[in-house]
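1. Predicted model, plus sequence, below.
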Amino acid sequence: MNPWEEGPAGRALAFFYDICRIPRGSGNEKAVADYVLAVAERLGLWAHRDEAGNVYVKKPGSPGKKDHPAILFQSHLDMVCEKDDNVDHDFLKDPIDFYVDGEWLKARGTSLGADDGTGVAFMLAILENNEVAMPPVECLFTVEEETGLIGAGRIETKHIDARRMVNLDCGPEGVFLASCAGGMTGTLQKPVRMEPVQGRTVKIKVDGLMGGHSGSRIHWGLGNAIKILTRALRALDAQIGIRLCGLEGGGKDNAIPRICGATVALADDGSRLDALLKELSDGLRAELIPEDQAGFTLTYEEAKAESMFSAEDSDAILDLLQLFPNGVMAQQKDNPVPVVTSINLANVSVKGGAFVAQYSIRSNIESLKEEVAAAVRTLAGRMDADIEEANGYPGWSFAPHSEIRKLCVEVYERFTGLKAAVEGVHAGLECGLIQQKIPDMDIVGTGSTATGAHSTKESMNLPSFERTYGFLLELLKTL
């Protein structure tokens, strides 16, 4: 029995409940797409799944509104799959274990998937709602948004008649988005030579950082576990001498790394290791913002390794990580989004005899995005490393005049009695790609309040969810 059938937003919450029970990490959206298609079939609505896996659903207008211009709602089916180290969760088969904490919905030790499960739930509830008179409604559910807006890049525009669109992948509530950053991802690889290990080997680990969305939170000053661990390893190398044996940390390219560990061989017996790590931990913690200080740890444990990097390659990898750009690269005080350009060093590993680093670049200005990408290429060239770039996507440029944005602001303020704001965001949205494919589409972005996207701290505000659904119904009445 679904516990969320009652209340003004009961059906929307019920759909969210169902969605949470369906594994839907990026690239694994078939089951949730099947669910959307089953809802459409139950409602007797036209639906189609394209070759990319995107799903389109169309609902005719209510009596008296069938000939009104259509409205398109859009959200993405996938979620970022993050979990704490001590949590046993298989994102390929396990449902999200969520719970209510006051006014907030949270998950136990994993990301919640409010990004963008809330948008999917709103759209399904709108498709099902026959109590509110509304114009023709079109819904576009895209796939693989979190790994480079891949589904949006392959939409079939012949299935879209509407020329006004509400993207439901935004927030917080009451903020209506009018622009977003473009971006790209990259992978750096550098072969490393291995030698038989010598000396005591330990694993040194940074853990407990907050992490989060590498676009919307990049300016918070959150700690990057990879960069912090690099500083610790550099300091230990200077004090006692170390050789890298292995390195692994970070996660998705659009999440700020929370955890990173390195197995190292010590040049001496390690008798000073405890004291050195305590001193380093205290110093590094003092630099962190309070949100990171609370959980930050720098620890070590005994570890086994059969081989270690050559002295030259161990130094080279530490040099590379120290020099790798990370964080905010450009700001403009008069820009709708203070952060213009950024880069996130997201993931490091050693695979097949090579050191591998993955990163993502975002910018509202295409030329600055290319400048940062060129800087990484230059660094790679100096370090005899290879670069592979992928998933480039355009930004969504600000339109001074937008009828749908203007109407959303008016309806929201009238319906809630709260003040609305128009902003941009330093994150990638599918709006830019959709605008590129349908240039005359009038677009606005909105959503309910949620925090901690792309992290295990992700939470969804239940009163905001209810108000936002009510606002969307009011918008449809007005249209």
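-> Great, that's in hand.
2. can we go C-alpha only for contacts and neighbour counts from here?
-> Noted.
3. Skipping its backbone neighbours, what lies nearest Thr263 in space?
-> Leaving aside its chain neighbours, Thr263 sits nearest to Lys203 (4.2 Å; criterion: Cα to Cα, 6 or more residues apart in numbering).
4. can you tell me which residues contact that neighbour?
-> Applying Cα atoms under 8 Å, 6 or more residues apart in numbering to Lys203 gives the contacts Gly261, Ala262, Thr263, Val264, Tyr300, Glu301, Glu302, Ala303.
5. Tell me if I'm right that Gly171 and Thr449 touch.
-> Yes. At 5.6 Å, Gly171 counts as touching Thr449 under the criterion of Cα atoms under 8 Å.
6. Have a look at these two and say which one is more surrounded.
-> More crowded of Gly171 and Thr449, by other Cα atoms under 10 Å: Thr449, with 22 against 18.
7. In terms of secondary structure, what does whatever helix or strand Ile343 lives in contact?
-> Per DSSP states H and E, Ile343 falls inside strand 339-351. Counting contacts by 3 or more Cα pairs under 8 Å, 6 or more residues apart in numbering; DSSP states H and E, strand 339-351 packs against helix 225-239, strand 242-250, strand 255-256, strand 327-331, strand 354-363, helix 366-382.
8. for comparison:
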Amino acid sequence: MNPLHSLQPQAVWQWFADICAIPHPTYQEAALAEMIVARAKEKGLAVQQDEKGNIYIRKPAHGAGMADKPGVILQGHIDMVAQKTPDSPHNFATDPIRPQIIDGWVHATQTTLGADNGLGSAMGLAVAFADDIEHPPLEVLLTVEEEIGMDGARQMRGDLLQGRYLINLDTEAAGCVYVGCAGGRDADLRLPFATEAAEGQHVRITVSGLLGGHSGIDIHRGHGNAIKVLADLLARLPEESGWRLAAFHSGALRNVIPSEAEAEIVLPQAFAGALAELADTVRAETQNELGKFADKLVIQVAPLGQGAQAASHADSRRIIDLLAAVPSGVLKWSEEFDGVVDTSNCLSVVHTEDGQFTASMLLRSLRERPKDDFCRLLGSIARLSGATLHTEQDYTGWEPHMSSALLQKTIESFAAVRGQQPQIEVVHAGLECGLMQKHLPHTEMISFGPTIKGAHSPKERVQIDTVEECWRILLDLLKRIA
């Protein structure tokens, strides 16, 4: 029996179980979308998809006097981040997510859970499919490709929606209502290099055991960055060794802080001992700097044989100097919102392939100007190192509107259900509300959700009792909206 079937509210957890059963990483949402659309049609709901694959479900108002109230849009995204532990055999293209319950939390088994944002989608669907829930005219918008570039929201069709209010169900802290978010921009630094046969000891250096995490909401927590740790080690190799870089790989997704990295280098056998000592030194220093977040940090040096194709020492130094020069982490704290990061950058993905080194990052800011300023800095780093800068997937932040009628009703619902008012927050992460404002300029928006920890990592988990609380708040809010 699926352990989720024993949880309340049953309709929400049943939908989440059904979502977990169908693989749905970003770019592979089609099968899940097909199931949702088919079931909506069987239920007699009006449903359609746009060219991008976003799903639009419409349902008439239900309950006395509800038909005259303003329409509401419930919104989530159906793709998930695909991350697993190094020893997991899970295939995200074919295998279902396997949930398990541990001490009041739902986890997956060695993988991301997809509560971000499968649970938000499940709540919207549970309302749409229910026959006993009072609500005004209802629309459910389920977007695709949120986790990589928010392309679903970017290409949604506002003309298919009529609701005056939008409730985004994609935040991760119970007791909080989000009214604004950071915008973002993808940036790549690309540096060409030539390879040739290099003589000496061929070794692989692996950094593993860091916590990783979400590159927005976890960027200030001090989890460390495996790319930076490995680059620091390589930068400190003795210059006289003439070491040469054969490969460097880390990360897969821009919105995940890298927890592992590996490089292959060629260096004289006489320096093998110095490399091993340096690895121990960097590990100890990093653990001292990061404290408990680096308790499981491991830096391994493994011999691979003699000789390999590698970059020149000069090109190898340019690559590592570039990585050392790129800031990664919190760049500025907000002066308007206490404890909120204003601007950050996460150096997320690095790889070498076919004579080109690429460093990919995700820049976030509550404001537009800092994104432009930081990209000018990256341009300077690129020119100094001989690299080129490429930017794309720019999206604006979501500007708070504290006088929103929807926000006031949401505060009332939180107080009624929880006995206290919510914290009003701005989140340093990309919510689709920022992009959707362009398509729905006259729609008021808020966002809330259950408590989710470890999003975008195999440690992802959702606190069970906050799901029921979030559900009760949602149902109360649907009744209050006028």
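-> Yep, that arrived. All values derive from a computational prediction rather than experimental measurement.
9. Overlay the chains and give the TM-score.
-> The TM-score (TM-score structural alignment, normalised by the length of structure 1) is 0.96; 478 aligned residues with a Cα RMSD of 1.6 Å.
10. Out of the contacts of Lys203 of structure 1, name the ones that lie in strands.
-> Those of these mapping onto strands are Gly261, Ala262, Thr263, Val264, Tyr300, Glu301, Glu302, per DSSP state E.
11. Next, format those as CSV and append neighbour count and distance to Ser271 of structure 1.
-> Below are those laid out as CSV (neighbours: other Cα atoms under 10 Å; distance: Cα to Cα, whole Å):
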residue, neighbour count, distance to Ser271 of structure 1
Gly261, 24, 20
Ala262, 22, 19
Thr263, 24, 17
Val264, 29, 15
Tyr300, 17, 13
Glu301, 10, 13
Glu302, 11, 13
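12. between those, which is nearest Leu368 of structure 1?
-> Set against Leu368 of structure 1, the nearest of those by Cα to Cα is Gly261 (31.9 Å).
13. Could you verify my assumption that that closest one touches Val202?
-> No. Look at Gly261 of structure 1 against Val202 with Cα under 8 Å: they stay out of range, at 10.2 Å.
14. quick one, helices of the stretch 351-479 of structure 1?
-> 366-382, 403-416, 431-437, 462-478 (DSSP state H, counting those that start in this stretch).
15. closest to Val340 of structure 1 out of those?
-> Across the helices of the stretch 351-479 of structure 1, closest to Val340 of structure 1 is helix 366-382 (Cα to Cα), at 8.4 Å.
16. Tell me the mean distance between the closest one and structure 2 once they are aligned.
-> When structure 2 is superposed, helix 366-382 of structure 1 averages 1.0 Å from its matched positions, counting by mean Cα distance after the TM-score superposition for structure 1.
17. who does that helix touch, helix- and strand-wise?
-> Partner elements for helix 366-382 of structure 1 (3+ Cα pairs under 8 Å, 6+ apart): strand 182-191, strand 339-351, strand 354-363, strand 386-393.
18. These: which one's closest to Ile404 of structure 1?
-> With Cα to Cα as the criterion, Ile404 of structure 1 lies closest to strand 182-191 of those, at 22.4 Å.
19. Would you mind pulling the contact partners of that closest one?
-> Strand 182-191 of structure 1 has contacts (Cα under 8 Å, 6+ apart) with 148, 253, 353-366, 369, 380, 383-396, 427-428, 432.
20. Okay, buried residues for that strand please.
-> Neighbour-count burial for strand 182-191 of structure 1 flags Gly182, Gly183, Met184, Thr185, Gly186, Thr187, Leu188, Gln189, Lys190, Pro191 (criterion: 16 or more other Cα atoms under 10 Å).
21. Mind putting these into a markdown table with distance to Ile228 of structure 1?
-> Formatted as a markdown table, the buried residues of strand 182-191 of structure 1 follow (distance: Cα to Cα, whole Å):
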| residue | distance to Ile228 of structure 1 |
| --- | --- |
| Gly182 | 27 |
| Gly183 | 25 |
| Met184 | 24 |
| Thr185 | 22 |
| Gly186 | 21 |
| Thr187 | 20 |
| Leu188 | 19 |
| Gln189 | 21 |
| Lys190 | 21 |
| Pro191 | 23 |
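22. Among these, which pair sits farthest apart?
-> Gly182 and Pro191 (30.7 Å).
23. And Val326 of structure 2, how far from Thr391 of structure 2?
-> 15 Å (Cα to Cα, to the nearest Å).
24. More neighbours: the two, which one.
-> Each of Val326 of structure 2 and Thr391 has its neighbours counted (other Cα under 10 Å); Val326 has more, 19 against 14.
25. What does the more buried one correspond to in structure 1?
-> Val326 of structure 2 maps onto Phe324 in structure 1, with residues paired by TM-score structural alignment.
26. Please work out which residues of structure 1 line up with stretch 432-446 of structure 2.
-> Residue span in structure 1 matched to stretch 432-446 of structure 2, by TM-score structural alignment: 430-444.
27. At which residues are the strands of the stretch 1-150 of structure 2 located?
-> Applying DSSP state E, counting those that start in this stretch to the stretch 1-150 of structure 2 gives strands spanning 46-49, 55-59, 72-77, 100-102, 105-107, 138-143.
28. How about residues contacting the first one?
-> Contacts of strand 46-49 of structure 2 with the rest of the structure, by Cα under 8 Å, 6+ apart, involve Val37, Ala40, Lys41, Ile55, Tyr56, Ile57, Arg58, Lys59.
29. element containing Asp269 of structure 1?
-> Applying DSSP H and E as the criterion places Asp269 of structure 1 outside every helix and strand.
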